[in-house]
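>>> Mind looking at a prediction? Sequence and model below.
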Amino acid sequence: MESKTEATRTIKGTKHLLYQLLRWHRGAWMRINLLVTASVVLLALTVVSVEKVRAEEPFVTVDRFVPHMSSVSANQGERVGIFVREKVNHTLSTKFAGGGHADEGKVVLFVHGGSVPSVPDYDLPFKDYSWMSYLARAGYDTFAMDHSGYGLSPRPMMDDPCNMDTENRALVTPVPLSTDCRPKYSQGLTTSQSDWDEILTVVEFIRALRGVETVSLIGWSAGGPRTAGFAARYPEKIDKLVLFAPGYRRDQPSIPPGHPRGDVPMRLQTKSALEEGRWRSTVACENQIDPGIQTAIWQSIMSFDQRGAVWGPDHGVMRVRTSAGSWGWNREYAAKVTAPTLIMVGEQDFLLESDKQLYEDLTASESKVLVTMECATHFAVWESTQYRFMHEASLEWLESTTLRGETGGRFSVGPIGSDIVRR
């Protein structure tokens, strides 16, 4: 068996090869062929760990690309494929294979936040952190989607490293950029409307596939405006909402801006920026982050960003789409949400105060709960202190529209889901 040093040397050598294979200024036909080659190499590096996880889990996982007519301005009107993962237990899989339908109220779609795609968020192959696995084990048909600009969904204008600001271009010099350049696409990539359009396509696909009228939505961070904003516009298609640290601006405009916002279609996030700058810097309790989970998270992120994996520093970079305009998730539209809504947010989360406002503004929802979690940051779904509580709370909400038997109100919960108290 090779040593850790030898394994590291092998990975670095492979990455150097991929740098050469994916030189962005090659011909388009060659980039396509070499990207396939790069994909095979990257998959070869991860196949052992992935197969080991799958062998131990009693689930069936299906990855699909759902056809969609893009409303993203960079590829407006093109037929694209939106990446969707489905995870079910073997009992349900057998039922579906025999032509059976899902039970009403037993289908869930997960939607990611502003930077990390859905599989690292919700189906992380680390211990029992997978939220999808937890609900699938309980008999739910679970789905997770990647929006345009994320994961394996289309990333128009994001393969060109010139299409970033000066600071981000410096991160990928000299690999793949040998010299500086100017952006060729000078606006943000996606909008609130393009996100809702993609959710509509996926929800309609799921409803037809599983023979159900409604789907429940789970969203984290920027996934809050995406899922809840969608629920406000299509209440007849939604069963329940579970929102984890959802973004919310009470005074956000209700209509789109007159022209596209932003100067570039993407930005970068490094491993250290995610782990240290955004996450560890906000941690308040001991043993809040499980040893080894950050490595698992970054590996999962890189497996869904094969080009970012070979850009910049040794760990690669995460490419993140920019916004060309956000609107329509404010006091007016929060009041249009009728679905029972559970909001979970950490005490150390910068969105805590705005989520309190969101709870107040959900005036049309007869069942709504806001729970504040102690020893929890914006990344609580990956934190040892509260991830199990979040899984359990979401299941109870989906099953009975209650949190510890309560149908509404504000609560706080201690570490590991202990000592829940009404506020």
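Good, I have the coordinates.

>>> can we go C-alpha only for contacts and neighbour counts from here?
Will do.

>>> tell me which residues of the helix or strand hosting residue 45 are tucked away?
Using DSSP states H and E, residue 45 sits in helix 28-56. By neighbour count on 16 or more other C-alpha atoms under 10 Å, the buried set for helix 28-56 is 31, 34, 35, 38, 42.

>>> Identify the farthest-apart pair in these.
Farthest pair in those (C-alpha to C-alpha) is 31 and 42. Separation: 15.9 Å.

>>> Please report how far residue 60 lies from residue 130.
Residue 60 sits 14 Å away from residue 130 when distances are taken as C-alpha to C-alpha, to the nearest Å.

>>> Name the residues contacting each of the two.
Residues touching both residue 60 and residue 130 do not exist when contact is defined as C-alpha atoms under 8 Å, 6 or more residues apart in numbering.

>>> before we go on, here's another structure to hold up against the first:
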Amino acid sequence: MNATSAAGQMPQLVTEEMMVATSDPGIEIYLRNKRPAGMSGFRPEQTVLYVHGATYPSETAFDLRLDGLSWMEYIAARGYDVWLLDLRGYGRSTRPPEMSDRPEANGPIVRGVTAVKDIGTAVDFILQKRNIPRLNLLGWSWGTALMATYTTQNVGKVERLVLYAPLWIRQTPSMLQGGPGKLGAYRTVTRDQARERWYAGVPEDKKASLIPAGWFDAWADVTFATDAEGARMSPPVLRAPNGVIQDAIEFFGAGKPYYDPAAITVPTLVLHVEWDHDTPPYMAETLFPLLVNSPGKRHVALPEGTHSVLMEKNRMKLFEAVQAFLDEAKR
């Protein structure tokens, strides 16, 4: 089924947005929820929380309507209570005060420990609001390391774990660049840099057909609009916290695991894509055998797509693979 026909069959969905206070004064995190209208009963196996990667927020990819349908809506239309989270420093969540200063004035902010704490705040909020003991976690890129780390520390609150484009110990140079000299609080990304990074590793004869016409601009427009301060710069930029880069230097780039995969004891899906240069296939292939205590674990390799396949012509292959894994728990 293509996105157009899927959108045409979609039931009415309810959307809610909220800011949730963290334990740190002045810092709030943004949550968005979509679910079928009239949904009154909530169950762990039909509740999903998504978190983004190292540079861009959640809603501008996960809930970006392309061909009339977002991935968030695709899941919600199948009877799920779906949530997304922007970590502090990203999207609609509070930007720490360091982000209004010069990058070099402060050290890297929003490291993994802080991001996992934000995930914990979001999870506890959802579990209390829905009166359920557990939920499914879905992470993309850096978000996979965060969601996996949270799971190792809170396994009783996790039903299933989806790791899309998982980040693991690096054998090749990172696509993330913190800039020259000492690593500052945050980095900036231009629209052209985002486009160049997206296409990295794609065969030349496949580039023209990878992203349907208008889709990159649709994503870039809404993504860069989330950073009002960055939009006023010349050229306009998106600012992203550098905590992830500091973690990458100390862990992923230094051959040290960020978390222990053997501590994950819930069903886990590891999914990678053929042309992913941000988290190359070897990362998923190395990680999967280490999930020795994950019952019913699954490894899916998708062809002809990049790190951002969720916004490319083959995105329905990703949607279908993840949905099949989530739906197993409903049987």
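Cool, the structure landed. Just so it is clear, the model here is predicted, and its values are computed rather than measured.

>>> where does the TM-score land?
After superposition, the two chains reach a TM-score of 0.85 (TM-score structural alignment, normalised by the length of the second structure), with 301 aligned residues with a C-alpha RMSD of 2.4 Å.

>>> returning to what we had before: following the helix holding residue 45 of the first structure, which helix or strand comes up?
Downstream of helix 28-56 of the first structure, the first helix or strand assigned by DSSP H and E is strand 59-69.

>>> How about residue 55 of the second structure, nearest residue that isn't a chain neighbour?
Distances taken as C-alpha to C-alpha, 6 or more residues apart in numbering place residue 240 nearest to residue 55 of the second structure, at 5.4 Å, with adjacent residues excluded.

>>> and the equivalent of that neighbour over in the first structure, what element?
Under the alignment defined by TM-score structural alignment, residue 240 of the second structure corresponds to residue 320 in the first structure. Secondary structure assignment for residue 320 of the first structure, by DSSP H and E: strand 317-321.

>>> Could you give the residue range in the second structure aligned to stretch 21-35 of the first structure?
So stretch 21-35 of the first structure sits over no part of the second structure, by TM-score structural alignment.

>>> where exactly do the strands run in the stretch 151-300 of the second structure?
If you assign secondary structure with DSSP state E, counting those that start in this stretch, the strands in the stretch 151-300 of the second structure sit at 158-164, 186-190, 237-241, 268-273, 298-302.

>>> Tell me which of these lies nearest to residue 135 of the second structure.
The minimum distance between residue 135 of the second structure and the strands of the stretch 151-300 of the second structure falls on strand 158-164, with 5.1 Å, by C-alpha to C-alpha.

>>> Compute the inter-axis angle for the closest one and strand 298-302.
Here strand 158-164 of the second structure runs at an angle of 30 degrees relative to strand 298-302 (axes from the mean of the first three to the mean of the last three C-alpha atoms, to 10 degrees).

>>> in the first structure, what residues pair with strand 158-164 of the second structure?
Against the first structure, the aligned range for strand 158-164 of the second structure is residues 238-244 (TM-score structural alignment).

>>> neighbouring contacts of that stretch?
Among residues not part of stretch 238-244 of the first structure, those counted as contacts by C-alpha under 8 Å, 6+ apart are 105, 214-221, 224, 227-228, 231, 339-345, 394, 397-398.

>>> Which of the residues you listed fall in helices?
Of these, the ones assigned to helices by DSSP state H are 224, 227, 228, 231, 394, 397, 398.

>>> Map the second one onto the second structure.
Under the alignment (TM-score structural alignment), residue 227 of the first structure pairs with residue 147 of the second structure.
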